[in-house]
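Undergrad: okay, structure incoming, though there's no sequence with it:
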């Protein structure tokens, strides 16, 4: 079994306590608006959660992977050795436990107001935010279902055609609460199409299909972009950071500043902050509550993933399994749906969308699709090379040949041509990881995951530019 990385000493816990104490004391020194009070406690729990994830993820049971040669890439030092699998279950357990413990604090304002309310006649009627509670609990239930189904996938090795409906099942509680509370199903039509459809279009049942497909994409997009040390968890960390940064723009802050969006082609500037202007929410309590809800789920997710990343970084001493992919994907789907910024969320998935579109010829059967499309490792040099998908049983169809030649011309794939017939004998597997190897050449596994992280960061930067710089070109007004 690979030697586990040394666990952090108690100095990390002491540092977390010091930082958490500052977050507690800070509001009393210079009070923030009431909407941010609960967020400080969430930060404390997130710091403690990160330490728990670092500690427990490295203590997983030693189990042998199902297919050591195809399921995971092993470095020379850890190849064919025993390593903890499915440690995403540990992360999911800590994450969900933290969300459960946080429930009283998320609704502390309502509880404290009910306790302090007085009436001269001795009868007090205080309206509790049952809708927010039902949204929180339904989101938690979806995460629990995703955890259970993800672990079943790790144990029983579920086939891809059976994996597709799993996130749809997990999203049922979300959709039912959304329907019961008469959730909005209208969408704003872009300016160029308004002469056909008007300003608003009611999608009705199609909107619920869209939300279920969003949860399906968010979970499976991590699952099909995996196979190297640190790939799954690094994607989750960067996307969580992007969502958190987007949420912070809408919260009340004691400082204010302006973003010069006119440099990006926008007609106006965006003002951030001001204690009571609630950031980019501009005094809208509803928007503040939505993004606070998102932060309640994203901060502990970031803490858990960064803690696990300590053990999953190359050379990995623990692997996440499918459970972490399901839980992180469902967490992003939850905040995108319940906080009503699903389009912004999809912008943070630009590399995953690219990987999905590139994979479509294999996912839909036009090109042979092996179960694991991870890059091939040369154990002599410890370098990764693009893996191949050979046409062994039958030659590619005319449509597949056309698609592959277009991809080859664009530099997205590398083809092997049969010299005698000129037909395509094989192609590199159509994933973004193999694409990086085709364009940049062979590289080590650590270098490849760094390239993937750089692409993810670049995608997030592009997402912010599109969302807050270019969106004004196709939408009028303040599209928050």
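TA: Cool, got the structure. Note that this is a predicted model, so its numbers are computed, not measured. Numbering: from 1, shown residues only.

Undergrad: only C-alpha atoms from now on, for both contacts and neighbour counts.
TA: OK.

Undergrad: check which residues of stretch 135-145 are buried.
TA: 135, 136, 137, 138, 139, 140, 141, 142, 143, 144, 145 (16 or more other CA atoms under 10 Å).

Undergrad: wait, I meant stretch 285-301
TA: Those would be 287-301, for stretch 285-301 by 16+ other CA under 10 Å.

Undergrad: for comparison:
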């Protein structure tokens, strides 16, 4: 992808990154249980862990089917991701009172766990998967977003949520060593679903959904551009013999395309690395 001469690259490597996060979080639980001797927030931590495991599994299934049948259908994908939110719904995660601009605080009551939580999980995991297709892009974006949420968790006193961010950041950094240009392994949906879902999980449990929504503005824009292409246009560029990139379409259907367009308009040699750095 995005290279003039194609080479064989391992796919679905994101399951390794997700597994690293799961091991890290289980180690964190063990440390709190046996050393600190506290079970504070344990239901929330275990519910979050279940959600990420489910998302990773769904992503892996989507990847495996993608090699043969084009992946899961859009309907099946949404239903399965909705199911992954059930652990958080079951414990009534987060707070149902939210401050809405121009209106003020609103208590959503039972509507929050039954509707808003699954919408958040489905929305974050699927839209995070949209802005992808370039070596290191997804892992790098995940590191930046989770680092920002980790800082927010620190300043709001949610230290246990900061551990969520740190576990995934450590796993993503290790993964990025092999995923950065030229990639030796691709993340696949098993990573993008779990990272996007984790961002939603942290935001819900930490009650800073509005901050996460602000961080997700690029993904909201990406979704709008994808809808412009009826979710049928690819995010890749058109590689040239000298391994530079050109626009694949006459119109912009992704932030990746926008980056290629702006770089070329400024007479900058467009490479995959430069596109990734410009989006970061």
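TA: In hand now; what should we look at? Small disclaimer: the values here were computed from a predicted structure and weren't measured.

Undergrad: TM-score for this pair?
TA: TM-score for the superposed chains, counting by TM-score structural alignment, normalised by the length of structure 2: 0.88, backed by 270 aligned residues with a CA RMSD of 2.1 Å.

Undergrad: ok, back up a step: what's the closest of the buried residues of stretch 285-301 of structure 1 to residue 113 of structure 1?
TA: Closest approach between the buried residues of stretch 285-301 of structure 1 and residue 113 of structure 1, by CA to CA: residue 289, at 17.0 Å.

Undergrad: show me what contacts the residue mapped onto residue 55 of structure 2 from structure 1?
TA: Here residue 55 of structure 2 is matched to residue 146 in structure 1, going by TM-score structural alignment. Residue 146 of structure 1 is in contact with 166, 167, 170, 323, 326, 327, 330, counting by CA atoms under 8 Å, 6 or more residues apart in numbering.

Undergrad: from residue 167 of structure 1, how far out is residue 146 of structure 1?
TA: According to CA to CA, to the nearest Å, residue 146 of structure 1 stands 7 Å off from residue 167 of structure 1.

Undergrad: mind listing the shared neighbours of these two?
TA: 326, 330.

Undergrad: by neighbours, which of the contacts of residue 146 of structure 1 wins?
TA: Neighbour counts for the contacts of residue 146 of structure 1 peak at residue 326, which has 32 neighbours (criterion: other CA atoms under 10 Å).

Undergrad: that residue against residue 148, yeah?
TA: No - counting by CA atoms under 8 Å, residue 326 of structure 1 sits too far from residue 148 to count as a contact (9.4 Å).

Undergrad: give me the common contacts of those two.
TA: By CA under 8 Å, 6+ apart, no residue touches both residue 326 of structure 1 and residue 148.

Undergrad: and in structure 2, which of the contacts of residue 146 of structure 1 remain?
TA: With the contact criterion set to both residues aligned by TM-score structural alignment, their matches' CA atoms under 8 Å, the contacts of residue 146 of structure 1 that also touch in structure 2 are 167, 170, 323, 326, 327, 330.

Undergrad: mind checking which helix or strand the corresponding residue of structure 2 for the last one is in?
TA: Aligning on TM-score structural alignment places residue 330 of structure 1 opposite residue 197 in structure 2. The secondary structure element spanning residue 197 of structure 2 is helix 189-206 (assigned by DSSP states H and E).

Undergrad: quick one: that helix to structure 1 mean distance?
TA: When structure 1 is overlaid, helix 189-206 of structure 2 sits 1.0 Å from its aligned residues on average, using mean CA distance after the TM-score superposition for structure 1.

Undergrad: list the helices and strands that helix packs on?
TA: helix 14-30, helix 42-69, helix 117-130, helix 137-155, helix 159-179, helix 209-215 (3 or more CA pairs under 8 Å, 6 or more residues apart in numbering; DSSP states H and E).

Undergrad: make TSV from those helices and add distance to residue 230 of structure 2 to it.
TA: Below are those laid out as TSV (distance: least, CA to CA, whole Å):
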stretch	distance to residue 230 of structure 2
helix 14-30	27
helix 42-69	19
helix 117-130	13
helix 137-155	22
helix 159-179	29
helix 209-215	23
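
Undergrad: which stretch among those helices comes nearest residue 245 of structure 2?
TA: helix 137-155 (15.7 Å).

Undergrad: mean shift between that closest one and structure 1?
TA: So helix 137-155 of structure 2 averages 1.2 Å relative to structure 1 (mean CA distance after the TM-score superposition for structure 1).

Undergrad: structure 2: which residue goes with residue 15 of structure 1?
TA: Checking with TM-score structural alignment, residue 15 of structure 1 has no match.

Undergrad: with residue 384 of structure 1 instead?
TA: Checking TM-score structural alignment: residue 384 of structure 1 goes with residue 245.

Undergrad: verify the stated contact: that match with residue 270.
TA: Yes - using CA under 8 Å, residue 245 of structure 2 is in contact with residue 270, at 5.5 Å.

Undergrad: mutual contacts of those two, please.
TA: Overlap of the contact sets of residue 245 of structure 2 and residue 270 (by CA under 8 Å, 6+ apart) consists of residue 260.

Undergrad: these two: which is more packed in?
TA: residue 245 (24 against 21).

Undergrad: now do the contacts for the more buried one.
TA: Per CA under 8 Å, 6+ apart, neighbours of residue 245 of structure 2: 2, 237, 238, 239, 260, 270, 271, 272.

Undergrad: could you give the number of residues near the closest residue to it other than its chain neighbours?
TA: Spatially, and ignoring its direct neighbours in sequence, residue 245 of structure 2 is nearest to residue 239 (4.6 Å; CA to CA, 6 or more residues apart in numbering). By the criterion of other CA under 10 Å, residue 239 of structure 2 has 20 neighbours.

Undergrad: can you check the one 3 residues further on too?
TA: One way to gauge burial is a neighbour count; for residue 242 of structure 2, by other CA under 10 Å, it gives 9.

Undergrad: in a helix, it, correct?
TA: No - Residue 242 of structure 2 sits outside any helix when classified using DSSP: H, G, I helix; E, B strand; the rest coil, being coil.

Undergrad: would you map the strands across structure 1?
TA: Assigned by DSSP state E, the strands in structure 1 fall at 186-188, 200-202, 253-259, 270-274, 376-378, 383-385, 388-390, 415-417, 424-428.

Undergrad: thinking again about what came up before, I'd like the distance between the match of residue 384 of structure 1 and residue 263 of structure 2.
TA: In terms of CA to CA, residue 245 of structure 2 sits 10 Å off from residue 263 of structure 2.

Undergrad: what do these two both touch?
TA: residue 270.
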